[in-house]
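Enquirer: 3D model of this:
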Amino acid sequence: MLPHDLPRRPVAPGLLLNPLCVGTGTSRWSASTNRPDDEKLLDGLRCAVESGVELVDTADSHLYGHAERLVGKVLKENRGHRVQVSSTVGRVLGSAPHPYAGPRVRHQLEQTLENLYLAELAVYTLESYDFGNGDRYLAPVVEQMRTLRDLGQIRAIGLRGPDGCSSPRYVRRFLQLFDEIRPDVVWTRASGLLPLPDVGGGENLDTFTDRHGVGLMIASPLANGILAGRRLRMGAGTADQTEKQTVAIDRGLTVLANRFGSADALLRVALRSILQQAQNAVVAVGVGDRAEVSRYFGCLGGPLCATDLAVIEEVFQLIRNAVRLPHARTMIVEAADLGGREAVPAQPGTPLRR
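Expert: Okay, here's the model as predicted:
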């Protein structure tokens, strides 16, 4: 269970959720790697449900629906559960000419709900910014999403937001779509190594969503496991660059581990700091096996004080300065965009075929 100082947070109108949730967005769920160990992941999901998790964040593109089906299997085992699920649409192409063409959004939702053994989704997120030539599918998709919300098949409309590596052009596109779609929730990736992005005027995504009365969902708070002690893996750059970045990261994380001292100090620092700083957000940590999930919910302890938070931010800033290279994104963000590709794209939107 979560500490008492982390009460439920409003994600959308009428939707209050515990701020720490789990998601299937980790490299071990990627179709580009060997098939994951279903039993270990199922056991991790079961542990999350037992720990009181109230939201599982998944996507139709995670192993082409297999992740949704694993989540559904666990929910079916726990008939009295209170777990909500968020999923996405916009990247899986299927046999349609475009992921947003015609009734594609509604059809994919029907398949997702069937996979999950649910009658509704908590959040249905538009993952791609590609709405066809001249945004030809944008208005019909927005109409479909609002109809699905009115019918009670989804509780909130989500929109994928920029992250700390997004280009100014991408941020402008987000702001345009935000105005046209008027989502209930914005989804992004963030961690101590990849802070929430500036969306203009010195305002970051946290304050922007809060000002607009919109929920915020943050994935990848452990920076692909780096903030849990995993060694750096780079898909680009020279060995010398990688070694320098590894040394910088290890030095900074050692400072934090020594200051906070417990066996799970880095986990606590990574999760506590983002939960306390983004107080209107729910944070989804990637599902691993039962032992990993138990650590997530058991490491949080009491609140970090203002001095602790200042020290943590100073160390993270030093690490960010040391690894600020064009190819560093593959280190800081999750190792895959989880639709069957090994590298995270600069912007979401490339359709995936089933």
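
Enquirer: hey, let's count contacts and neighbours off CA atoms from now on
Expert: Fine.

Enquirer: tell me the contacts of the closest residue to residue 291 other than its chain neighbours?
Expert: Distance criterion Cα to Cα, 6 or more residues apart in numbering; nearest residue to residue 291, sequence neighbours excluded, is residue 44 at 7.5 Å. For residue 44, the contacting residues are 287, 288, 289, 290, 291, 292, 293, by Cα atoms under 8 Å, 6 or more residues apart in numbering.

Enquirer: I have a second one here; can you model it like the first so I can compare?
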Amino acid sequence: MGIGTWAMGGPFFSGEKWVLPKGTPIGYGSAKDSVSIRALHCALECGAKLIDTADAYGAGHCERVIGKAIKGRRDQVFLATKFGNVIDEERKELIGQKWSERYISDACEASLRRLQTDVIDLYQLHISDLPIDAAQGVAETLEKLRGEGKIRSFGWSTDDPERVRSWSAIDGAVVAQFNMNVFQPAPQMLKICDANDLTALIRLPLAMGLLSGKYTPESRLPADDIRSAGPDWQRYFLKSGGANQEWTERLEAIREILTSGGRTLVQGALGWIWAQSERAVPIPGIRNEEQARENLGAMEFGPLSRDQVTEIDALLERS
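Expert: Predicted structure coming up:
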């Protein structure tokens, strides 16, 4: 199990030439660095090894927070970050996407500086829909960085099986990062990871927080929270800032199973992911020490049983 850090970047927004309209919030609202650092320390003490981030989170700010948090603890961390979104740190904006060799090399150096480290354990392409032909050139650049000792391995953050398959024969490509949770299975992606000996790094394992059970249709998230912005791929929350009732009703239908054996909803949702594949490594996001302890506490319970998974499929009317 790893830890996601998107929420630790604080507010940041789409710039003029990014993929969403200018001014669209892309973060999870405000974050206090001291709280984030304590949360990361707590996660490591509770057994987390992998910290996943991106230069995009907070337009560089999240990497800086992590760099401070792991100073003196670098040997305890498998450090993963991403590239592909051009950032403006001063304006807290994403201002485009690039994937040239020069850009990747410069982005890697910038991430190394912000993270205060000599090497990145896992460097991931953060452009989900980059054409496969262009991505082959990216892989060649990443192999060069690996040869230079600046990264140890690489992967692609994408939900497309064919894109993952296109990198499967490349030595340094060891990970596919993709969305998966109890509401959003990803059997094709898991099948490709199994066939090609890839680790499945699972983002949005808690459906952007909906699976915590804390949000209702009456909830009102802040205006600078991406869950209030309503991008097309974000299905769990409405532009009102409330939870999507369709999904809260589904959560209620499976609540009893997820909370079996003393689990919290969060721990049951993570147990569902482990039940899908031994390759699956969820990276739930955290903001504070309480969330770190709850998430990591899921490891004490382990995966749901096969019968429980089957019952969830029936309740959610999945074949």
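
Enquirer: circling back: output the contacts of residue 44 of the first structure in JSON lines; the columns should cover secondary structure.
Expert: Below are those laid out as JSON lines (DSSP: H, G, I helix; E, B strand; the rest coil):
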{"residue": "287", "secondary structure": "coil"}
{"residue": "288", "secondary structure": "coil"}
{"residue": "289", "secondary structure": "coil"}
{"residue": "290", "secondary structure": "helix"}
{"residue": "291", "secondary structure": "helix"}
{"residue": "292", "secondary structure": "helix"}
{"residue": "293", "secondary structure": "helix"}
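
Enquirer: and those, which are buried?
Expert: Burial by neighbour count, 16 or more other Cα atoms under 10 Å: within the contacts of residue 44 of the first structure this picks out 287, 288, 289, 290, 293.

Enquirer: Select, from the contacts of residue 44 of the first structure, the two members most distant in space.
Expert: Farthest-apart pair in these is 287 and 291; separation 10.3 Å (Cα to Cα).

Enquirer: And the equivalent of residue 191 of the first structure over in the second structure, how far from residue 130 of the second structure?
Expert: By TM-score structural alignment, residue 191 of the first structure lines up with residue 181 in the second structure. Going from residue 181 of the second structure to residue 130 of the second structure by Cα to Cα, to the nearest Å gives 24 Å.

Enquirer: More neighbours: which of these two?
Expert: For the pair residue 181 of the second structure and residue 130, the greater number of neighbours falls to residue 181 (21 against 17), based on other Cα atoms under 10 Å.

Enquirer: which non-adjacent residue is nearest that one?
Expert: Excluding the flanking residues, the one nearest residue 181 of the second structure by Cα to Cα, 6+ apart is residue 205, at 4.6 Å.

Enquirer: Translate that neighbour into the numbering of the first structure.
Expert: Aligned partner of residue 205 of the second structure by TM-score structural alignment: residue 221.

Enquirer: what secondary structure does its match sit in?
Expert: Relying on three-state DSSP, one would call residue 221 of the first structure coil.

Enquirer: Next, count neighbours for it.
Expert: Residue 221 of the first structure has 31 nearby residues by other Cα under 10 Å.

Enquirer: which ones are touching it?
Expert: Contacts for residue 221 of the first structure (Cα under 8 Å, 6+ apart) come out as 189, 190, 191, 192, 270, 271, 274, 283, 284, 285.

Enquirer: The fourth one - that's part of a strand, no?
Expert: No. When the secondary structure is assigned by three-state DSSP, residue 192 of the first structure falls in coil instead of a strand.

Enquirer: which residues does the residue nearest the centre of the second structure contact?
Expert: Centrality entry for the second structure: nearest residue to the mean C-alpha point is residue 203, 3.7 Å, by Cα atoms, centre = their mean. The contact partners of residue 203 of the second structure, by Cα under 8 Å, 6+ apart, come to 4, 177, 178, 179, 180, 282, 283, 284.

Enquirer: if we go to 10 Å?
Expert: Counting by Cα atoms under 10 Å, 6 or more residues apart in numbering, residue 203 of the second structure touches 2-4, 52, 157, 177-181, 281-285.
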